[in-house]
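Visitor: Let me see the structure of the following:
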Amino acid sequence: MSIVCPITNTNNHFPLHIPLDDRTQTTGVILCEHIKALDLNSRTYQVVEELPKDILDKVIDVVYSEIEQIEE
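Guide: Next up is the predicted model:
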């Protein structure tokens, strides 16, 4: 099972949106409030690129913060 967040090119500067920068081929913002769990063993998928570690760390922080708020 993999946890993923969608990416969009519509940036409305929402605090849960993490922008991609010029280090990635993909453009837009990561929508951390739209967490999805996918079983990649039962789907066809293609890895486009790897997220820079600092951006991944920001996404993880936002996602964990969302989960903590739900648990409270």
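
Visitor: Please make it C-alpha for all contacts and neighbour counts, starting now.
Guide: OK.

Visitor: Going by residue numbers, what spans are strands in the protein?
Guide: Taking DSSP state E to define them, one finds strands in the chain at 2-4, 7-8, 17-19, 29-31, 36-38.

Visitor: Against which helices or strands is the second one packed?
Guide: Read that as strand 7-8. For strand 7-8, the elements it packs on are strand 29-31, judged by 3 or more CA pairs under 8 Å, 6 or more residues apart in numbering; DSSP states H and E.

Visitor: what's the strand it packs on in contact with?
Guide: Judged by CA atoms under 8 Å, 6 or more residues apart in numbering, the contacts made with strand 29-31 from elsewhere in the structure are 5-11, 16-20, 59.

Visitor: For the buried ones among these, write the corresponding ChimeraX selection.
Guide: Buried members of the contacts of strand 29-31, defined by 16 or more other CA atoms under 10 Å, are picked up in ChimeraX with:
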select :7,16,17,18,19,20,59
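
Visitor: Another sequence for comparison is provided below:
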Amino acid sequence: MTFNKGDIVKVDLNPIKGHEQGNYRPVIVMNSVPLPGDLNIILPITTKQKSYPLEVELDKRTKTQGVVLCFQIRTVDLVKRGAIFIEKAPADIVDTCNDYLHRLTDDVV
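Guide: Below you'll find the predicted structure:
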């Protein structure tokens, strides 16, 4: 199965280290081009909003509720982890997440 940018999927993110988001949870796929080895760039979604900078709130247009943690960037093999497609995120939410990713990496890349 192929996942696309803006897909919200449920996946087990364990094992983790330190303060990484883990467990079985929804994530949003952020890569628009295929990556080697069937990898996907993902951002975890949590229901525990802490008003951190770089959080994007999901609204009533999605059945998935919570906030996207744009600072918790991960690259994972969603197929090998058994990810399940839930829904497509609205384009404006994906665009906001993308803007935050650009801000985070602007001085790094």
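
Visitor: How alike are these chains, TM-score-wise?
Guide: Overall, the chain-to-chain superposition scores 0.88 on the TM-score scale (TM-score structural alignment, normalised by the length of structure 1); 71 aligned residues with a CA RMSD of 1.2 Å.

Visitor: Please convert the strands of structure 1 to TSV, extending it with distance to E71 of structure 1.
Guide: As requested, the strands of structure 1 are arranged in TSV below (distance: least, CA to CA, whole Å):
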stretch	distance to E71 of structure 1
strand 2-4	18
strand 7-8	25
strand 17-19	21
strand 29-31	20
strand 36-38	18
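
Visitor: Now do the one residue sitting closest to the centre of structure 2 against S51 of structure 2, distance only.
Guide: Ranked by distance to the mean C-alpha position of structure 2 (CA atoms, centre = their mean), the top residue is L43 at 2.2 Å. Per CA to CA, to the nearest Å, L43 of structure 2 is found 16 Å from S51 of structure 2.

Visitor: now T75 of structure 2
Guide: T75 of structure 2 is 24 Å from S51 of structure 2, by CA to CA.

Visitor: neighbour count winner among the two?
Guide: For T75 of structure 2 versus S51, the count of surrounding residues by other CA atoms under 10 Å is larger for T75: 14 against 10.

Visitor: how about the counterpart of that one in structure 1, what does it touch?
Guide: Under the alignment by TM-score structural alignment, T75 of structure 2 pairs with A37 in structure 1. Shown here is A37 of structure 1, whose contacts under the criterion CA under 8 Å, 6+ apart are M1, S2, I3, V4.
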